[in-house]
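> Here is my input, please return the structure:
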Amino acid sequence: MPRILAALAAGALFGTGLVLSGMANPAKVVAFLDVAGDWDPSLAFVMAGAIPVAAIGFRLGARRAAPARGAIDARLLGGAVLFGLGWGLAGFCPGPALAALGFAGWKAALFVAAMLAGMGLFHLTAGHRSVPGTGQAAAPTR
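Just a heads-up that it's a prediction; the model follows:
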């Protein structure tokens, strides 16, 4: 139970940060990405604040056993391109879209539905299997 409460608190803190910083506002995100047009650089301050926090997390994570690393391949690059295109076109990425579900209306709901459909399609086509006893997905089989 304490782990669940810790996860809930961390998620609530993360979601609050996304909303307060403007990351859950797709218009603000698109304005940040529009460097050739009406550029809004304010989200750069959000990223600058996130870098030290992430550095601490990476430092703490380095003490843990490393997961299996895969090569940078066409699937990884294709996924990165799709993620970037979706973020740039919709103004949402997964975390902010979930945080925006309560106030962004049908656009956030449509994005989350499409995201879940894409995750389901990947799960069906990538040959995932679950790790015995955990209920979690294992690495895709090749």
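> can we go C-alpha only for contacts and neighbour counts from here?
Will do.
> residue boundaries of the helices in this protein?
2-21, 26-33, 43-61, 74-90, 94-100, 106-125 (DSSP state H).
> Need those helices in CSV (columns: mean neighbour count).
Listed next are the helices of the chain as CSV, based on neighbours: other CA atoms under 10 Å:
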stretch, mean neighbour count
helix 2-21, 13
helix 26-33, 20
helix 43-61, 11
helix 74-90, 13
helix 94-100, 20
helix 106-125, 14
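> can you put those helices in CSV and add distance to P67?
Shown next, in CSV, are the helices of the chain (distance: least, CA to CA, whole Å):
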stretch, distance to P67
helix 2-21, 21
helix 26-33, 32
helix 43-61, 11
helix 74-90, 16
helix 94-100, 23
helix 106-125, 20
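> So which of the ones you listed is nearest T141?
For the helices of the chain, the distance to T141 is smallest for helix 106-125, at 10.6 Å, taking CA to CA.
> Before we compare anything, build this one as well:
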Amino acid sequence: MTGPLRVAAALACGLLFGLGLSLSGMLDPARVRGFLDVTGAWDPSLAFVLAGALAVSSLGYALARRLVRPALDGRFHWPSRTRIDAPLILGAVLFGIGWGLSGFCPGPAIAALSTGAVPALVFVAAMLAGMAGHRLVAAGRDR
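Predicted structure coming up:
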């Protein structure tokens, strides 16, 4: 019973996330680039979206820390690695460069597919190719 319920919950969360991104205007890469343009025509709206997201996620984590286990799983899957290392820093740098150049990060890019925008399609295709490439490199490294 939990299988279909988990999928339905994930779909509902994804739809709510996408709706929030759409309502806040974060599907528009120009808005994101405007936020990153601190020396030009700076658009502070993303800061308010980020502050709202931080507030909601902080409440969610505080609630989750008080629970024995999640409603739709046997245990919480908290991160096991806490060390800041070179792969983490490199990944963050690559993420930031991609976000700054394209104006998309993964969540908004997937949500922007619903608009039919070609840049979103190109970004998601490149993101999937990068994920596949990482799997190949990681699999080769693990051998």
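> Now the TM-score, please.
Scored against TM-score structural alignment, normalised by the length of the first structure, the superposed chains reach a TM-score of 0.84; 131 aligned residues with a CA RMSD of 2.0 Å.
> what's the counterpart of G15 of the first structure in the second structure?
Aligned by TM-score structural alignment, G15 of the first structure pairs with G18 of the second structure.
> which residues sit in contact with that match?
107-108, 111 (CA atoms under 8 Å, 6 or more residues apart in numbering).
> Find the centremost residue of the second structure, please.
G107 (4.4 Å; CA atoms, centre = their mean).
> Please tell me how far it sits from P4 of the second structure.
As defined by CA to CA, to the nearest Å, G107 of the second structure lies at a distance of 23 Å from P4 of the second structure.
> A111 of the second structure now?
Applying CA to CA, the value for A111 of the second structure to P4 of the second structure is 22 Å.
> Give the aligned equivalent of G98 of the second structure in the first structure.
Match for G98 of the second structure (TM-score structural alignment): G86.
> That match touches A97, doesn't it?
No. With contacts counted by CA atoms under 8 Å, G86 of the first structure stays clear of A97, the gap being 11.8 Å.
> got a list of what the residue lying closest to R31 of the second structure once chain neighbours are set aside touches?
Nearest non-adjacent residue to R31 of the second structure, counting by CA to CA, 6 or more residues apart in numbering: D43, 6.9 Å away. Taking CA under 8 Å, 6+ apart as the contact definition, D43 of the second structure lies against 31, 34-35, 37.
> so what's whichever residue in the second structure pairs up with P96 of the first structure closest to, chain neighbours aside?
By TM-score structural alignment, P96 of the first structure lines up with P108 in the second structure. Excluding its sequence neighbours, the residue lying closest to P108 of the second structure (CA to CA, 6+ apart) is L27, at 5.5 Å.
> Perfect, that will be all.
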